[in-house]
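Student: Provided below are the primary sequence and the corresponding predicted coordinates.
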Amino acid sequence: MSGLLGNNVITQIGILVHDIDKVSQAYADFFDVEKPQPILTDTLDKTQAEYNGQPCAARAKLAFFNMGSLQLELIEPDEHPSTWRDYLDKHGEGPHHIAFVIEGMQEKIMLLEGKGFPLQQKGEYTGGRYAYMDTIPQLKVLVELLENDK
């Protein structure tokens, strides 16, 4: 076990952007890699997403760069309220979260909430689920929990 999460290996860094095509191309050029095709997150009926305890209809375009042991995720949110949209509006483009693969999502959320890190947004994706914990006051970035189905 390592720390609160049982894992201290950062698997992903999430970066908020206004124009995913432009920024994806910039990363592709910078690292001399292929530009990934952006994907659109699922609709609420599939994600069952909640933001600050309320159903979250927000969707985002995502582009993933696999950089060795770390994945860079570019996120272009739509206009609906979400952790992505609100953070982008308040802070502008740049880092949003660091992600860790965990096991036991509900237990980890409860553990972190008990330590003063409230759940901000959660949802399902094909093959697993995610949760953004509000660690900004302490860590200056959100922590995302990722739990993949076995």
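Tutor: Yep, that arrived. Just so it is clear, the model here is predicted, and its values are computed rather than measured.
Student: Please count neighbours and contacts with C-alpha atoms only from this point.
Tutor: Fine.
Student: Excluding chain neighbours, what is closest to residue 35?
Tutor: residue 28 (5.1 Å; Cα to Cα, 6 or more residues apart in numbering).
Student: Nearest residue to residue 71 in space, please, no chain neighbours.
Tutor: residue 12 is the one closest to residue 71 (Cα to Cα, 6+ apart), at 4.5 Å.
Student: Please tell me how far the residue sitting furthest away from the middle of the chain sits from residue 145.
Tutor: Ranked by distance from the centre of the chain (Cα atoms, centre = their mean), the top residue is residue 32, with 24.6 Å. To residue 145, residue 32 is 30 Å away according to Cα to Cα, to the nearest Å.
Student: And residue 55, by the same measure?
Tutor: 19 Å.
Student: Repeat that for residue 121.
Tutor: For residue 121, the distance to residue 145 - Cα to Cα - is 10 Å.
Student: Give me the common contacts of these two.
Tutor: Counting by Cα atoms under 8 Å, 6 or more residues apart in numbering, the residues touching both residue 121 and residue 145 are 131-133.
Student: Narrow those residues to those in strands?
Tutor: By the criterion of DSSP state E, membership of the shared contacts of residue 121 and residue 145 in strands covers 131-133.
Student: Just the buried residues out of those residues, in PyMOL syntax.
Tutor: Buried members of those, defined by 16 or more other Cα atoms under 10 Å, are picked up in PyMOL with:
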select buried, resi 131+132+133
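Student: how about CSV for the ones in strands among the shared contacts of residue 121 and residue 145, with distance to residue 51 added?
Tutor: Output for these, formatted as CSV (distance: Cα to Cα, whole Å):
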residue, distance to residue 51
131, 10
132, 9
133, 11
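Student: and here's the other structure:
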Amino acid sequence: MAATDDVRLRFDHVSIAVKSIDRAYEFFSKYFPIKLRGAKSLDEQVSGSFYWQDFHLGGFVVELIEDPPGKPGFVSKFIERHGEGMHHLSIETDGLDQLVANLKAGGVRVVDEQKYDSGSATAFISPRSAFGALIQFWHTPNWEEKHPKPAPDGLAYFDHVSLAVKDIAAAYKFFTSYFPGTKISHEIHTSNSEGNFDLGHLEVAGFKLEFIQSPAHKPDNDFVGKFIARYGEGMHHVSIDLKDFDATRERLKRDGIRVVDEKRNWRGERQYFISPQSAFGVLIQIWDGLQ
């Protein structure tokens, strides 16, 4: 495989497939301190046309995607199969050709390659090769003109996206092999004294990815195993530190939004989850981490 040490990466956004961008944006703007990045726009790619809109949340970007009305496409097909929820992760790079060549040389399935007159280009790693996660690379020709991730506003911090996998060690090997600059920020360990799941963290393209798996002593009989049995490996939840922790929880409950698993996590931090039933298929972990 060709060396990719000189290729630069930076995480851009997590994308959520929804039936209605307007309704999803209303939800996020009501309960989180977000800032609109781009107006709702129509895009054309190899996979077909779709609408998208994105916003800043806690130092990172969230994108919402939907199919045009009356024109079912790849977003609708995804929702029919999986329901609304996280669709892909997007990473900017200044060396797409080199990255793709390296991936293909290693037998990684690359799909939906497309080049644009502007000099931009895109390619996706198939979920079949990336532990259930669809990963987009977006080639940025004028790298220095693009701004890196926005600074957190002190009201929220987008901490990580969590992937449920069968083998964290294998996931570590994949990302450290093909994603230049990836670092192990936390070795694989058991979550707490109860040993109800194992986890580890990687810093990929300047963003934290968490990997969770069933504990070795009771495989497939925990929430991770049940998730994989139902949906397959893939993106499990997002985690956000929120300054307005208590007041937001009360607003959610008052409005009939389903809040679950209110407790302290294995580090002693308070947390709760917004059920995917109430959050367009996304399980959202809220931490009390910005006091």
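Tutor: Nice, I can see it. Small disclaimer: the values here were computed from a predicted structure and weren't measured.
Student: Near residue 117 of structure 2, how many other residues are there?
Tutor: 6 (other Cα atoms under 10 Å).
Student: can you confirm it is in a strand?
Tutor: No: under DSSP: H, G, I helix; E, B strand; the rest coil, residue 117 of structure 2 falls outside any strand and is assigned coil.
Student: Relative to residue 210 of structure 2, how far out is it?
Tutor: In terms of Cα to Cα, residue 117 of structure 2 sits 36 Å off from residue 210 of structure 2.
Student: For structure 1, just list every one of the strands.
Tutor: So, for structure 1 - with DSSP E - the strands run 12-16, 39-40, 50-51, 54-55, 60-67, 70-77, 94-101, 119-125, 128-133, 142-148.
Student: I'd like those strands written out as a markdown table, with distance to residue 6 of structure 1 added.
Tutor: Listed next are the strands of structure 1 as a markdown table, based on distance: least, Cα to Cα, whole Å:
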| stretch | distance to residue 6 of structure 1 |
| --- | --- |
| strand 12-16 | 16 |
| strand 39-40 | 30 |
| strand 50-51 | 25 |
| strand 54-55 | 28 |
| strand 60-67 | 23 |
| strand 70-77 | 18 |
| strand 94-101 | 9 |
| strand 119-125 | 18 |
| strand 128-133 | 15 |
| strand 142-148 | 11 |
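Student: Residue 34 of structure 2: neighbour count?
Tutor: Residue 34 of structure 2, neighbours per other Cα under 10 Å, totals 21.
Student: What sits closest to it if chain neighbours are left out?
Tutor: residue 57 (5.0 Å).
Student: Next, count neighbours for the one you found.
Tutor: Every residue meeting other Cα under 10 Å relative to residue 57 of structure 2 is counted, giving 25.
Student: What of the one 5 residues further on?
Tutor: Applying other Cα under 10 Å, we find 22 residues neighbouring residue 62 of structure 2.
Student: before we move on, what about residue 55 of structure 1?
Tutor: 17.
Student: Can you find the partner of it in structure 2?
Tutor: In structure 2, no residue is paired with residue 55 of structure 1, using TM-score structural alignment.
Student: Let me know whether residue 55 of structure 1 touches residue 47 as I believe.
Tutor: No: counting by Cα atoms under 8 Å, residue 55 of structure 1 does not reach residue 47; the two are 9.8 Å apart.
Student: Next, the contact list for the equivalent of residue 122 of structure 2 over in structure 1, please.
Tutor: Alignment note: residue 122 of structure 2 maps to residue 130 in structure 1; criterion TM-score structural alignment. Contact analysis of residue 130 of structure 1 by Cα under 8 Å, 6+ apart lists 122-124, 144-147.
Student: residues near the nearest residue to residue 130 of structure 1 once chain neighbours are set aside, how many?
Tutor: Closest residue to residue 130 of structure 1 apart from its sequence neighbours, by Cα to Cα, 6+ apart: residue 146 at 4.7 Å. Neighbour count for residue 146 of structure 1, taken as other Cα under 10 Å: 23.
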